[in-house]
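**Q** pasting the structure only:
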């Protein structure tokens, strides 16, 4: 058996800083989003890609892929949002096995009302603390890390409902 490649002190500090920054950033963004719009982070995560999609509609597997969620999580969240009138589900005309998720008028109003404060929160919690050069460097570094991460399971065709 090969000895584990334990993290040294520098690597541990970097990993913990990244992990903690991500966790606290997501926590703060979620809290502000709920307080100011009534939308959860999960609501916003699905409403955003739908709001920029042609006709406000995406195939379920494409919506899942865009947020990196498995089918079960996506299905439960879409059900919650459907009950609140933010989205509707439709059959996929081109493939009877697939389904579509459509943004409703209420969903569009909700994302349009939430977006200005949400983007301000992202700026004030994240971008305002990094110079343009640091932002570029961080983008390059994170893109490099992402290329080493195994593919999203929702990239497979069985992600449709």
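**A** That came through fine. Bear in mind the structure is a predicted one, so any value in this text is a computation, not a measurement.
**Q** all contacts plus neighbour counts: C-alpha atoms, from now on.
**A** Will do.
**Q** Buried residues of stretch 94-103, list them for me.
**A** 98, 99, 100, 101, 102, 103 (16 or more other Cα atoms under 10 Å).
**Q** what about stretch 59-75, start to end distance?
**A** 12 Å (Cα to Cα, to the nearest Å).
**Q** Show me how far it is from its chain's centre.
**A** Relative to its chain's centre, stretch 59-75 lies at 10 Å (Cα atoms, centre = their mean, to the nearest Å).
**Q** Pull out the buried residues from that stretch.
**A** Result for stretch 59-75 [16+ other Cα under 10 Å]: buried residues 59-65, 67-71, 74-75.
**Q** In addition, the following structure is provided for comparison:
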């Protein structure tokens, strides 16, 4: 089998994507640590729970949505639980499973953190793009997401809670 090396254009695009992704994630983490005292992952957990029915999700479903391991999620939820932002409950349909539930304090923290987070996302990404580029970005990442999840993708980007305005105005 012959290796299909990246063309110079593809290599530049790949490196630009990697640099932007790493820098953006670092900037989001810094902003949320400074303004809300939590990393981006914790904010994402709270945002996902805020968009779920009754502010509850099975831990396995939450891990799948976040694309993280169950052990990493368990550690993060334990920290959020210690801070009173989330509580774990037994799963009524599966005695072995557990559910993460957003507390009222978690909703309040999320509502306080959301405006600064959204402003950072806007300033670092969307304010730098034209409307046409925003559409292209969506099209590009929808295509990549569908390829990675298969043609029967359950989670198109518009179905990802933190990418749309919710009842708590969180991204």
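**A** Received it, and whenever you're ready, just let me know what you need. What you see is a predicted model; the values in this text were computed from it and never measured.
**Q** quick revisit: which of the buried residues of stretch 59-75 of structure 1 sits closest to residue 30 of structure 1?
**A** Nearest to residue 30 of structure 1 among those: residue 67, at 15.5 Å, using Cα to Cα.
**Q** Can you name the residues that contact the closest one?
**A** 45, 46 (Cα atoms under 8 Å, 6 or more residues apart in numbering).
**Q** From residue 130 of structure 1, how far out is it?
**A** Distance, residue 67 of structure 1 to residue 130 of structure 1, by Cα to Cα: 25 Å.
**Q** what's the answer for residue 64 of structure 1, then?
**A** Taking Cα to Cα, one finds residue 64 of structure 1 at 30 Å from residue 130 of structure 1.
**Q** from the middle of its chain, how far away would the biggest helix by length in structure 1 be?
**A** Longest helix in structure 1 by number of residues (criterion: DSSP state H): helix 9-37. Relative to its parent chain, helix 9-37 of structure 1 has a centroid offset of 14 Å by Cα atoms, centre = their mean.
**Q** Look up the counterpart of it in structure 2, residue range please.
**A** Mapped onto structure 2 using TM-score structural alignment, helix 9-37 of structure 1 covers residues 8-36.
**Q** ok, how many other residues are close to the counterpart of residue 52 of structure 2 in structure 1?
**A** Using TM-score structural alignment, the partner of residue 52 of structure 2 in structure 1 is residue 53. Residue 53 of structure 1: 14 surrounding residues under other Cα atoms under 10 Å.
**Q** cool, residue 8 of structure 1 as well?
**A** 8.
**Q** swap in residue 83 of structure 2?
**A** 12.
**Q** Can you tell me what it aligns to in structure 1?
**A** When structure 1 is aligned by TM-score structural alignment, residue 83 of structure 2 is paired with residue 84.
**Q** thinking again about what came up before, tell me which of the buried residues of stretch 59-75 of structure 1 fall in strands.
**A** By the criterion of DSSP state E, membership of these in strands covers residue 59.
**Q** As TSV, the buried residues of stretch 59-75 of structure 1 with distance to residue 46 of structure 1 would be great.
**A** What follows is these, written out as TSV (distance: Cα to Cα, whole Å):
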residue	distance to residue 46 of structure 1
59	12
60	11
61	12
62	11
63	7
64	9
65	11
67	7
68	11
69	10
70	13
71	13
74	9
75	11
